Structure formats: C-alpha cells, structure tokens
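Visitor: curious how this folds, go ahead:
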Amino acid sequence: MSDSIRLIAGLGNPGEKYVGTRHNAGFWFVDELCRRHGGSLRSDARFGGDVGKITVDGFDVLLLKPQIFMNRSGRAVAALARFFKIPPEEILVAHDELDLPPGTLRLKRSGGHGGHNGLRDICQQLGSRDFLRLRIGIDHPGPGNDVVGYVLGRPHADHRTAIDEALAQAVALTPAMLAGDLDKAMQQLHTKA
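Guide: This next block holds a predicted model:
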C-alpha cells in the first residue's frame, strides 16, 4: 500500500447559493492549493466536477471539486480515480467536520463516514473506506439545533479566519502528504497550539 497522494478531492456543494458556506470547507482547501501553487480548475463533464493538476515539490497531484451535490460526490471521486487508476489509499478527501472546532484540522487514515453524506457516498462508490481524510473543523451548532441549516450557513468572521489559517497550515504541509510522510503531517497538524 502506497502512502503517496495522487488525488485531492475537496467536498462542497455547487452553485452560488452555497459559496462561503461551512459545508464547502473542502472546496476552500482545493482553492487554496490552486492559489498557492498556480493551479486552475476546469469543468470536466466526464468526472462531474472541476478538475486540475498542480505540482508541489516535484509531486504531481490531481485536484477535484465535485460539481454535484454533496450526497452524490462519490460518483465524481470514483470516476476520476477509475480513469486514472488511482487506488483509494492514494486519495485525500478534504471535508467539513462538525466534531472539531473552527481552526482545527485532523488527518485520518481510513474509517467510517461519521454521518457525513459526502463521505458515505465516496465509501459506497469506491467500495472502500481506505482513503485519507482531511477533517476541517467547523464546530457544531449544539444539541437540538438544526445541523443542516448550520452546515449550509456561513461561518462568523472569526470562525472563517480560524479555518483559513488552518487551511494555510494544511497547504504548507501538502509536500509531506504528497511524499507519503503522513505521520509528520499528522504530528504537526494535531499538535497545533
């Protein structure tokens, strides 16, 4: 099993209505990778998403922002992975995470979907749970509150700033992730002060 990453998929919902909403935190990560590394994305109907490629420290990596709704995003990830013969172990999925505070990131190897509809569909479409996840903390609205309304809402300015700062740190650690040095990346992300 390789630990190198060949595909980074950022999850979100397409359309102007959802720009800037918490559920699109995975899109923000891919956008920041493009900004920092001179990448651009183009719509590709074959894969149901916006696709691009960047080179980071000599490592080529495909980028994907599915342009189908979150609960069907696995179709785009699986289509691209099949076309380029990328096994699940070489895929990193960046997604919003209710169980982490804003500004907190966690890398996770494999696992379940934790109720996240995008992850659920990716697991089903890939036929595997063995992909890497970049969990981007967006906080939880609290017991009894409307989770759907919360994730589809925009974060407060201080939360967005914390998320953006965390994403900048994740982008800085991307070379380690692409090289397969996931333990180093995890240690640095997980011990952030």
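
Visitor: please count neighbours and contacts with C-alpha atoms only from this point.
Guide: OK.

Visitor: the spatially most central residue of the chain is in what secondary structure piece?
Guide: By Cα atoms, centre = their mean, the chain has its centre lying nearest to Ala94, at 1.2 Å. Per DSSP states H and E: Ala94 is located in strand 91-97.

Visitor: please give me the structure for this one as well, since I'd like to look at both together:
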Amino acid sequence: MLLLCGLGNKGSEYAFTRHNIGYLLIDRFSEKFGIPVRKRLSGCKVGTADEVILAKPNTFMNLSGGPVLSLLKLMDLQPENLILIHDDLDMTFGKIRFKWDGRDGGHRGVRSVINSLQSKLFYRMKIGIGRDPTMAPEDYVLSGFTGDEAEELADTLDTAVDALHTFVYEGKEKAMSIFNRSPGI
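Guide: Model (predicted):
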C-alpha cells in the first residue's frame, strides 16, 4: 500500500496556484481512476483503492507534516510507503522528477513533513513550476498560472498521473528511469 499525498494550501483562494500543484495532481489521479477523495481522516481528505491511498492534507502548506504523520500512523504505514507530491521552483515548468531521501530544498511543506516524520526516507514527486526572477519566491508560488502555463498544465498533470501510475503498478525503478530522464530537470 502506498500513500500518494499531494501538498497544497486549503482554501479556494489558493486552488489554482503553483503551490497547489500537489492537490491538483491528486484531483487528476482521482478523476482518472475513479477514486473519490472525500473522506476526512487525520486532518486529510482521503480516497482509497486497492493499492493506494490518495490524500490532501486539509491545512496550509507549512503545516502539512502533522496530518501526514497522523495518516501514516492510522493506516499503519511507514514513511517509505509515502510519495509526497509537491511543486519545485528550481525545475523547469512541467518537468517531473521522482526522488528518494534528501533535504527539503527550502520547501516549507516538505520541511514540515520531514520534521513531523523525523525522517527523510520517503519518496517525493517533484513537479517543476519554474521561477520568476522578478518576484519573491513566496509571492511566485502563491500566484496563478499564466495563460501559456495553464494550457500546458493539463498535459503536465496527465503525464504526472501516468508517472504515478507507473510507480505504483509497474515499479519505482521503471518510473524513475522513464520520468527522471526528461530534459530541463
């Protein structure tokens, strides 16, 4: 059993912002595979299927760790059963990369999860949101997608759904070998 947990900020004002790409991906995965994410457990919105649990912590990004830890405990899962899905400023928009272990890279949501779990030993799916050098990072991540990005976002989410599906059902090695090779990472 794997916990696919998308990070984001609760509230409609953040729904279509760069920082919510983890939420957007969980919604797309849910839609594609018919796994409703409605149930509330341990501070998360959750949906379950045979081999996966889909989750979106119902908090603000920087407080994600507590609900993730509670859900792992409730489901009797270890951190290595977690795939944390989040945005990455330092990757080109639309690029996808799986990663095992590592630091938070300045991402406060990831930092919250690492601190709560007291472990870095979990998988991450990082989705590039690019960076605007004219904006402060904290403003940029809370901004909406540009017109071109909004058009590209649907393809990015579909590719990320395929990547997650490959990871879960065909193996992490296969998913990493296919999706971590993308240029621009």
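
Visitor: about what we covered before: which residue lines up with the residue nearest to the centre of the first structure in the second structure?
Guide: Using TM-score structural alignment, the partner of Ala94 of the first structure in the second structure is Ile85.

Visitor: okay but its match is in contact with Leu4, surely?
Guide: Yes: using Cα atoms under 8 Å, Ile85 of the second structure is in contact with Leu4, at 7.3 Å.

Visitor: all strands of the second structure, in order?
Guide: Along the second structure, counting by DSSP state E, strands occupy 2-6, 39-41, 44-48, 52-57, 82-88, 96-100, 123-128.

Visitor: figure out which of these is closest to Gly106 of the second structure.
Guide: For the strands of the second structure, proximity to Gly106 of the second structure was assessed by Cα to Cα; strand 82-88 is nearest, at 9.5 Å.

Visitor: what sits up against that closest one?
Guide: When contacts are defined by Cα atoms under 8 Å, 6 or more residues apart in numbering, strand 82-88 of the second structure is touched by residues 2-8, 18-22, 107, 110, 122-130.

Visitor: OK, contacts around the nearest residue to Asp87 of the second structure once chain neighbours are set aside?
Guide: The shortest distance from Asp87 of the second structure to any non-neighbouring residue, by Cα to Cα, 6 or more residues apart in numbering, is to Ile127 (4.9 Å). By Cα under 8 Å, 6+ apart, the residues touching Ile127 of the second structure are 21, 85-88, 91, 93-97.

Visitor: same check on Thr191 of the first structure?
Guide: Contacts of Thr191 of the first structure by Cα under 8 Å, 6+ apart: none found.

Visitor: the second structure: which residue goes with that one?
Guide: Thr191 of the first structure maps onto Arg181 in the second structure, by TM-score structural alignment.

Visitor: look up how far Ile136 of the first structure lies from Gly15 of the first structure.
Guide: Distance of Gly15 of the first structure to Ile136 of the first structure, computed by Cα to Cα, to the nearest Å: 21 Å.

Visitor: now do Gln124 of the first structure
Guide: From Gln124 of the first structure to Ile136 of the first structure the distance is 22 Å (Cα to Cα).

Visitor: for Leu100 of the first structure, same thing?
Guide: Distance from Leu100 of the first structure to Ile136 of the first structure, counting by Cα to Cα: 7 Å.

Visitor: with Met177 of the first structure instead?
Guide: Separation of Met177 of the first structure from Ile136 of the first structure (Cα to Cα) stands at 16 Å.

Visitor: over to Val148 of the first structure?
Guide: Plainly put, Val148 of the first structure is 17 Å away from Ile136 of the first structure if you go by Cα to Cα.

Visitor: check Arg154 of the first structure too.
Guide: Note on Arg154 of the first structure: its distance to Ile136 of the first structure, by Cα to Cα, is 15 Å.

Visitor: ditto for Gly114 of the first structure
Guide: For Gly114 of the first structure relative to Ile136 of the first structure (Cα to Cα), the value is 14 Å.

Visitor: and Gly147 of the second structure, how many neighbours?
Guide: By other Cα atoms under 10 Å, the residues close to Gly147 of the second structure number 9.

Visitor: for Thr59 of the second structure, list the residues it contacts.
Guide: 8-10, 43 are the contacts of Thr59 of the second structure under Cα under 8 Å, 6+ apart.

Visitor: and if we set it to 6 Å?
Guide: Lys10 (Cα atoms under 6 Å, 6 or more residues apart in numbering).

Visitor: what lines up with it in the first structure?
Guide: With TM-score structural alignment as the criterion, Thr59 of the second structure matches Ile68.

Visitor: again, but for His19 of the second structure
Guide: Using TM-score structural alignment, the equivalent of His19 of the second structure in the first structure is His23.
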